[in-house]
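J.: Next come a sequence and a model predicted from it.
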Amino acid sequence: MRFELTPGKPSSVGIEVLILHGAPGSGKTTLSRGIAESLRMSKAPHAVIDLDDLSMVYPSPGRDFARQNLKAIWPNFAAIPELKVIIPSVLANADEAAQLRAAAPGSRFIVCELSAPEHILKQRVTEREPNEYWQSRLRDFVDLYHSRTDLADIRDFQVITYDRSVEEAAREVIQRAGWS
């Protein structure tokens, strides 16, 4: 199936955006790929937009840079009917969630918080990061994330990513998001 982009204002009809939100090491990027694979197998139109990739610039222009980039490319995605968009990201607060919604107008947003025990998150970031500088920064960020008191206000539902396969967690997210 191929979609042609046409000039004019995209409708965003039927576009759903799933934000995979969680601490570093919670499995956002890995699970976004697992969900995408499940959607591919069911032939559902979908896309993964990684905000980290949209902001990979040095020196960093700031957190808003990724949202500005999302807003700039959104019309291309919104032109695809019934698209399901997966965005792995850490939401800093409810305001940032609202800013993401504004960058993708007319879409239905769902926020799934991914969770695992704190010691597991720290182990995961230590194993995956290339050096002590990034390992230390992300372990500190895990601590900061777990000290937050607003997490329940931001998420629509929560999925545990510890002690289960990517496929099992992806199935649960798809089912709870109403994408099955």
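T.: That came through fine. Keep in mind it's a predicted model, so treat the numbers as computed, not measured. Residues are numbered from 1 along each chain as shown.
J.: C-alpha only now, for contacts and for neighbours.
T.: Fine.
J.: Okay, strands next: where are they in the protein?
T.: Taking DSSP state E as the test, the strands found in the chain are 16-22, 46-48, 84-88, 108-115, 157-160.
J.: show me the contacts for residue 143.
T.: residue 118 (C-alpha atoms under 8 Å, 6 or more residues apart in numbering).
J.: Second structure follows, compare the two:
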Amino acid sequence: MDMSDTNLVLISGPVGVGKTTLGEELSGTLESAGVAHTFVDLDGLSKTYPRPEDDRFGEKIALKNLGAIWTHAFEQGVRNLIVARVIETREGAKRIEQAVGARRSVVIELGASDETLLGRVRKREIGTGRAWHERRALELSGLLKRSGIADVSVDTDRKSVQTIANDLHQQIAWL
């Protein structure tokens, strides 16, 4: 099965920026427009314990699971795939492309001010992992700004998720 005509959109950004929230909203926008698609939060596909020692963040497990999900969706005629995941390098995007057989992807990088990121993390993380998530959000924010892998950059400060999803829906050439 040749899955090279997959329209792959990768939603990236630091911890707490709203990747999953935007992916879900974009999915709803596409559904309302009658556009066949699949949305996957890649982090959810890595939730396996124990993980192999060589797969600390569960990327190998997540990509294998993503490949299986996409194979089933593709067999049903779906050609548009939206994946939410922190993507730090072009190689990270390539690994996702390879997992689903896509020729290329569009990387959408979400950004926000440090204040906004920390506020969102503090609303979401109430347990012992809060301090780690706060540090990681700020670390990734700086790293991703310098990475230059984004095809589309979106500042999420003071914008509703609906507005961002509608704007992206208009910018991306869905099949």
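T.: Thanks, I have it. Predicted, not measured: the structure shown is a model, and the values here were computed from it.
J.: Give me the TM-score for this pair.
T.: With the length set by TM-score structural alignment, normalised by the length of the second structure, the two chains reach a TM-score of 0.87; 170 aligned residues with a C-alpha RMSD of 2.0 Å.
J.: Now distance to residue 78 of the first structure and mean neighbour count too, for the strands of the first structure, in a markdown table please.
T.: Output for the strands of the first structure, formatted as a markdown table (distance: least, C-alpha to C-alpha, whole Å; neighbours: other C-alpha atoms under 10 Å):
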| stretch | distance to residue 78 of the first structure | mean neighbour count |
| --- | --- | --- |
| strand 16-22 | 10 | 24 |
| strand 46-48 | 11 | 19 |
| strand 84-88 | 10 | 23 |
| strand 108-115 | 12 | 21 |
| strand 157-160 | 25 | 17 |
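J.: just the helices in the second structure please.
T.: 19-32, 59-75, 90-100, 114-124, 130-147, 161-171 (DSSP state H).
J.: what's near enough to touch the most centrally placed residue in the second structure?
T.: By C-alpha atoms, centre = their mean, the mean C-alpha position of the second structure lies nearest to residue 84, the distance being 1.5 Å. Neighbour list for residue 84 of the second structure: 10-12, 19-20, 23, 39-43 [criterion: C-alpha under 8 Å, 6+ apart].
J.: between the strands of the first structure, which one is nearest to residue 133 of the first structure?
T.: Closest to residue 133 of the first structure of these, according to C-alpha to C-alpha: strand 16-22, at 21.0 Å.
J.: superposed on the second structure, where does the closest one end up, distance-wise?
T.: Using mean C-alpha distance after the TM-score superposition for the first structure, strand 16-22 of the first structure ends up 0.6 Å from its aligned counterpart in the second structure, as a mean over the superposed pairs.
J.: Can you check which part of the second structure that strand sits on?
T.: Here strand 16-22 of the first structure aligns to the second structure at residues 7-13, judged by TM-score structural alignment.
J.: Can you lay out the contacts of residue 84 of the second structure as TSV showing distance to residue 88 of the second structure?
T.: TSV is the format used below for the contacts of residue 84 of the second structure (distance: C-alpha to C-alpha, whole Å):
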residue	distance to residue 88 of the second structure
10	12
11	12
12	8
19	14
20	17
23	18
39	20
40	18
41	16
42	14
43	14
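J.: closest to residue 118 of the second structure among the residues you listed?
T.: residue 19 (14.9 Å).
J.: gap between the closest one and residue 85 of the second structure?
T.: 7 Å (C-alpha to C-alpha, to the nearest Å).
J.: Please identify every residue contacting each of those two.
T.: Joint contacts of residue 19 of the second structure and residue 85 (C-alpha under 8 Å, 6+ apart) are 11-13.
J.: Dump these into TSV; add distance to residue 77 of the second structure as well.
T.: Listed next are those as TSV, based on distance: C-alpha to C-alpha, whole Å:
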residue	distance to residue 77 of the second structure
11	22
12	26
13	29
